[in-house]
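Chemist: heads up, no residue letters with this:
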C-alpha cells in the first residue's frame, strides 16, 4: 500500500522522519520500520499487521488541513519543496487516471 501523510506548514520533514518515525516504531502492529529519507521521494517503509506500507510525506503551505481537502487543487503546489511535490504527484496522478477511466472496477 502506498499512502501519503499530508501536514500543515508547521510540521516539517525532520519532524516526520524523527518524532513520527519513532512513534510508529513503538506500535506493536508495526514491524520492519525504516526511514528512507534521502530517496528521490522520501518514504517511511514498514509493515503494519504484516501489510507492506510505503508512507510518503508532504508539508503543505496551509495553516491547517481542511476537511474538504483535495489533492487535485493545483494551488497546493505553490511554495512547496521539490520532495513534497514529488510525494504529492503519485496520488495526484493516480486520482487523475481514475477520473479518466470509463470503468474503474475493470481498471483496478
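Modeler: Sure, I can see it. Small disclaimer: the values here were computed from a predicted structure and weren't measured.

Chemist: going forward, measure contacts and count neighbours with C-alpha atoms only.
Modeler: OK.

Chemist: Please pull up the helix or strand immediately following the top helix by length along the chain.
Modeler: Criterion DSSP state H: the longest helix present in the chain is helix 82-100. Stepping forward along the backbone from helix 82-100, the first helix or strand reached (DSSP states H and E) is helix 104-107.

Chemist: ok, and here's another one to check against it:
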C-alpha cells in the first residue's frame, strides 16, 4: 500500500483511498464502502488541515435598568390610597425605583409606626 498525496477519486481502489485518508488523518469506518470513503475526501487540498473552530464571542446583552424617581415624581404618578402610603413611607431627597418604593411602603406598614 503506497501512500498517495494526490487526491483520489472513485476510480482509485479502496486500499488507495484508505491510504490517502490515513496519510491525511481522516477518520473512517474500516467497513465503509468505496462510495462512503470517497465522500470523506475533502474537495480541496487546503481543507486537509483541520484548525480548531473558535466560537464567536457572545455579545453582552445590556441590562435594562429601571428608572429612578424622587418621592414627588412618584407621588405625581399615582393616586388614591397608594399615594398616601408613598407620601408617608418615602423619604425626601432619596430616589427610588417603583419596586423599591413599594418595598419601602411594605417596610413602613409592618414597622408599627403610624407616622
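Modeler: Happy to help now that I have it. As the structure is a prediction and not an experimental result, all values here were calculated from the model.

Chemist: overall similarity of the pair, as a TM-score.
Modeler: Remark: TM-score between the superposed chains equals 0.23 [TM-score structural alignment, normalised by the length of structure 1]; 38 aligned residues with a C-alpha RMSD of 3.7 Å.

Chemist: one step back: which strands and helices sit next to the longest helix of structure 1?
Modeler: Applying 3 or more C-alpha pairs under 8 Å, 6 or more residues apart in numbering; DSSP states H and E, one finds that helix 82-100 of structure 1 contacts strand 2-7, strand 51-59.

Chemist: Tell me which of those is the most buried.
Modeler: Across these, averaging neighbours per residue (mean count of other C-alpha atoms under 10 Å) puts strand 51-59 on top, at a mean of 19.

Chemist: thinking again about what came up before, go through the helices and strands packed on helix 82-100 of structure 1 and name the closest to residue 91 of structure 1.
Modeler: Using C-alpha to C-alpha as the criterion, the shortest distance between residue 91 of structure 1 and those is 7.7 Å, found for strand 2-7.

Chemist: now the angle from that closest one to strand 51-59?
Modeler: When axes from the mean of the first three to the mean of the last three C-alpha atoms, to 10 degrees is applied, the directions of strand 2-7 of structure 1 and strand 51-59 differ by 30 degrees.

Chemist: what packs against strand 2-7 of structure 1?
Modeler: Taking 3+ C-alpha pairs under 8 Å, 6+ apart as the contact cut, strand 2-7 of structure 1 packs with strand 51-59, helix 82-100.

Chemist: Make TSV from those and add distance to residue 44 of structure 1 to it.
Modeler: Formatted as TSV, the helices and strands packed on strand 2-7 of structure 1 follow (distance: least, C-alpha to C-alpha, whole Å):
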stretch	distance to residue 44 of structure 1
strand 51-59	5
helix 82-100	12
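
Chemist: Show me what the longest helix belonging to structure 2 is packed against.
Modeler: With residue count as the measure and DSSP H as the assignment, structure 2 has helix 98-109 as its longest helix. Taking 3+ C-alpha pairs under 8 Å, 6+ apart as the contact definition, the neighbouring helices and strands of helix 98-109 of structure 2 are helix 81-89.
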